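> no sequence on hand, only this structure:
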């Protein structure tokens, strides 16, 4: 694996984590109302 592949994998993981985090925040806000 070269540096480019590692960077792409890290970016992919960060994208997934941020997406799940945003969904959890939206669900929590909807439950509070």
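Now that the structure is in, tell me what you want to look at. Note that the structure is a prediction, hence the values are computed from the model and not measured.
> switch to C-alpha atoms for all contacts and neighbour counts from now on
Fine.
> for stretch 14-23, the distance to its chain's centre please.
In terms of Cα atoms, centre = their mean, to the nearest Å, the centre of stretch 14-23 is set 2 Å apart from its chain centre.
> against that first model, consider the following:
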């Protein structure tokens, strides 16, 4: 696989993982608010 393609894929994968983690954190915060 060309280096350019690998770099692009890596950026996309990192972004997906971080976005998913941020979504989980936001969901946890919402659930914590509901518990109060």
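Okay, I see it. Bear in mind the structure is a predicted one, so any value in this text is a computation, not a measurement.
> where does the TM-score land?
Put the two chains on top of each other and the TM-score (TM-score structural alignment, normalised by the length of structure 1) is 0.88; 33 aligned residues with a Cα RMSD of 0.6 Å.
> helices of structure 2, start to end?
3-35 (DSSP state H).
> contacts only, for whatever residue of structure 2 lines up with residue 31 of structure 1.
Counting by TM-score structural alignment, residue 31 of structure 1 corresponds to residue 31 in structure 2. Going by Cα atoms under 8 Å, 6 or more residues apart in numbering, residue 31 of structure 2 touches no other residue.
> repeat the analysis, applying 10 Å as the threshold.
By Cα atoms under 10 Å, 6 or more residues apart in numbering, the contact set of residue 31 of structure 2 is residue 25.
> please apply the same query to residue 19 of structure 2.
By Cα under 10 Å, 6+ apart, the contact list for residue 19 of structure 2 reads 13, 25.
> do the one 4 residues further on as well
With contacts taken as Cα under 10 Å, 6+ apart, residue 23 of structure 2 has the following neighbours: 17, 29.
> circling back to that earlier point, gap between the match of residue 31 of structure 1 and residue 18 of structure 2?
20 Å (Cα to Cα, to the nearest Å).
> repeat that for residue 3 of structure 2.
Distance from residue 3 of structure 2 to residue 18 of structure 2, by Cα to Cα: 22 Å.
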